[in-house]
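> got a predicted structure plus its sequence, pasted below:
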Amino acid sequence: MANALIISAGNNANEYLARHIAELGYTRPAFAASGGEARRRMDAKDFEVIIINTPLPDEFGHELGMDAVQKTDAGVILLAKTATAEQISDKLQDYGVLVLGKPFTAAQFRQAVQMAAGIFRRLALVRAENAKLQDKLAQLRLVDRAKCFLIEKRGMTEAEAHRLIEKTAMDTRKSRGEVAEDILDAEV
């Protein structure tokens, strides 16, 4: 089930926002009444969508929006009176915070939530791809260290060291990284 956090000081607003995001699959959102409480909730749990209904009792909420974007993978929506939204939207949009002026229609709100959820999913894909690339890079570094070890300690050429690692990986059905680890561990 998707997780949403609604940050708002008003019970009427909480009910309205919860009712509309429930239509999009966020049936049990978490609530926070202040910026401080919201930050604690964001530290404790991951959210797909964070909705900030400004103003909050302890701060306006735009700093919270910037913090949420920087510290979480959530799509962040900031709700503000239209005049205020126009003043802060350029700065917040540079951070990736969606700004929606109040009053808004239910359709506009649902569309903003869908966009925020799309941002979350796209960011999750990018992070997963980044993790795969980081792992691949770490494996390449490990293989290069093993090659250097074979060249320095066993007098092999680079081609011979490369061939040994490749052939051992195929023969033992291990990855080149695992073979490189075995080579480095055996000589410690």
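Arrived safely, thanks for sending.
> every contact and neighbour count from this point should use C-alpha atoms.
Noted.
> separation between the spatially most central residue of the chain and Ala22?
Ranked by distance to the mean C-alpha position of the chain (C-alpha atoms, centre = their mean), the top residue is Asp73 at 2.9 Å. Counting by C-alpha to C-alpha, to the nearest Å, the gap between Asp73 and Ala22 amounts to 21 Å.
> next one: Phe149
To Ala22, Phe149 is 59 Å away according to C-alpha to C-alpha.
> go on, Ala169?
Separation of Ala169 from Ala22 (C-alpha to C-alpha) stands at 51 Å.
> the more surrounded of the two?
In terms of neighbours (other C-alpha atoms under 10 Å), Ala169 is the more surrounded of Ala169 and Ala22; the figures are 17 against 14.
> am I right that Ile52 falls within a strand?
Yes: the assignment for Ile52, made by DSSP: H, G, I helix; E, B strand; the rest coil, places it in a strand.
> and here is the other one:
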Amino acid sequence: MSAFCILVLSKSEQPTQILRELLPHDTYGSILFSSSIAQARRQLLARRVDLLIIDTPLKEESGIRFANEIAQRSSPGLLVLMNASLYHQLAARMEDAGIPVLAKPISRQALYQSVRLLCTLQQRIRRFEQETLVLQDKMQEIQTINQAKWLLVERYGYSEEQAHRHLLKQAMDRCVTKYAIAQQIVNKDKQGGSL
């Protein structure tokens, strides 16, 4: 696991102190504290945060509303701590929104295990996001190459096989990828130029 950054939003620094004591510093290098949503927003903008823990209730603002706002994003991971009385009223609705909730009082061990579990899940999500980006890039390449082939077929009378060979030959001759050649063909066509 790479070093995780955890942000604790709470009216008390106690959850932050507990996490700093329990979690290994080499894996959980940054455990930050915020006492207000405004301060938490600034910290979220300033750096990558892997897990946001919202310890409700907050002093002046609704931690539940903020949790719902954060849940709409893909990052960071989220954990809400709430009083047992509210837990029974809100937990199912929050979990339906993808927000894990723990009832307070919570044991140190339960907090520790929950944070470790959520960070592990965040690691997997991050890996899937990277794989998705790679697949999206590959799909973009395939679309551009196909678009260039069809331009060669429609505008220059190439057969599909000739268009494919043309892209390959140009790529080999210029020591670039087929995708780079396809991009040049598509861009020239957009600008009204010819090959």
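Everything's here; your move. Quick caveat: nothing in here was measured; it's all calculated off a predicted structure.
> how about the residue nearest to the centre of structure 1, what's its match in structure 2?
Matched across to structure 2, Asp73 of structure 1 falls on Ser75, judged by TM-score structural alignment.
> can you pull the contacts of its match?
Ser75 of structure 2 makes contact with Val49, Asp50, according to C-alpha atoms under 8 Å, 6 or more residues apart in numbering.
> can you tell me the SS state at it?
Following three-state DSSP, the label given to Ser75 of structure 2 is coil.
> residues contacting stretch 130-150 of structure 2, please?
Under the contact criterion C-alpha under 8 Å, 6+ apart, stretch 130-150 of structure 2 has outside partners Glu160, Ala163, His164, Leu167, Lys178, Tyr179, Ala182, Gln183, Ile185, Val186.
> measure the residue of structure 1 most remote from its centre to Arg176 of structure 1 for me?
With distances taken from the mean C-alpha point of structure 1 and given as C-alpha atoms, centre = their mean, the most distant residue is Gly155, at 46.1 Å. With the distance defined as C-alpha to C-alpha, Gly155 of structure 1 ends up 20 Å from Arg176 of structure 1.
> counterpart of the residue farthest from the centre of structure 1 in structure 2?
Gly155 of structure 1 maps onto Gly157 in structure 2, by TM-score structural alignment.
> likewise for Leu98 of structure 1?
With TM-score structural alignment as the matching criterion, the partner of Leu98 of structure 1 in structure 2 is Pro100.
> show me the contacts for its match.
Remark: with contacts taken as C-alpha under 8 Å, 6+ apart, Pro100 of structure 2 is in contact with Leu78, Leu79, Val80, Met94.
> now go through the residues you listed and say which are in helices.
Using DSSP state H, the subset of those located in helices is Met94.
> any idea which of the contacts of Pro100 of structure 2 is closest to Leu44 of structure 2?
When those are compared for distance to Leu44 of structure 2 (C-alpha to C-alpha), Leu78 comes out closest, at 12.5 Å.
> any idea how far the nearest residue to that closest one once chain neighbours are set aside is from Arg65 of structure 2?
Closest residue in space to Leu78 of structure 2, ignoring its immediate chain neighbours: Leu52 at 4.9 Å, by C-alpha to C-alpha, 6 or more residues apart in numbering. Separation of Leu52 of structure 2 from Arg65 of structure 2 (C-alpha to C-alpha): 14 Å.
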